[in-house]
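S.K.: predicted coordinates and the sequence they were generated for:
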Amino acid sequence: MTGHLLGGAGGLESVVTVLALHHQKCPPTINIFDQDPQCDLDYCANTARDMKMDVAIKNNFGFGGTNGSLVFKRAP
């Protein structure tokens, strides 16, 4: 977990996304404690875990309109 990176958030998110693909480990979504049992989304709540991933999408929304979306694909 980091503090707010302002316009640098997208760069760090890209690094974390590529490392997640490389190590095949899903980073956690933190502070999720009361999930709706009727919602079947897999949040990877609060702890990282091994997960087979070939493609990852990341979105970042920084102050001042520094927004971006990227799709990364694992190399064969």
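M.R.: That came in fine, so what should we check first? Small disclaimer: the values here were computed from a predicted structure and weren't measured.
S.K.: all contacts plus neighbour counts: C-alpha atoms, from now on.
M.R.: Noted.
S.K.: wait, what's in contact with Ala20?
M.R.: Ala20 is in contact with 26-27, counting by CA atoms under 8 Å, 6 or more residues apart in numbering.
S.K.: pull out the buried positions in the helix or strand in which it is found.
M.R.: Using DSSP states H and E, Ala20 sits within helix 9-23. Within helix 9-23, the residues that count as buried by 16 or more other CA atoms under 10 Å are 9-10, 14, 17-18, 20-21.
S.K.: this is the other structure I want to compare:
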Amino acid sequence: NLAPPTINLDNPGPGCDLNYVPHHAQARSIQHALSNSFGFGGTNGSLVFSQLD
């Protein structure tokens, strides 16, 4: 399990205490992932991927 990096993140917002995974990938125990897609005319879709035990 690997969280991909957020490249070019040099100045994250001071009021948001999150791990943005800046600049380098991090090993993580990832159970769920969300993929959003947005299109013209209101065509939107979301997929949730879950790891099975």
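M.R.: All right, it came through fine. Quick caveat, the model's predicted, so the values are computed rather than measured.
S.K.: hmm, back to that, so how far is the helix holding Ala20 of the first structure off the chain centroid?
M.R.: Distance of helix 9-23 of the first structure from its chain centroid, counting by CA atoms, centre = their mean, to the nearest Å, is 8 Å.
S.K.: which is the succeeding secondary structure element to it?
M.R.: Taking DSSP H and E, what comes next after helix 9-23 of the first structure is strand 25-26.
S.K.: can you tell me what sits against that next one?
M.R.: 20, 44, 48-52.
S.K.: distance from it to the second structure after superposition?
M.R.: On superposition with the second structure, the mean distance recorded for strand 25-26 of the first structure (mean CA distance after the TM-score superposition for the first structure) is 0.3 Å.
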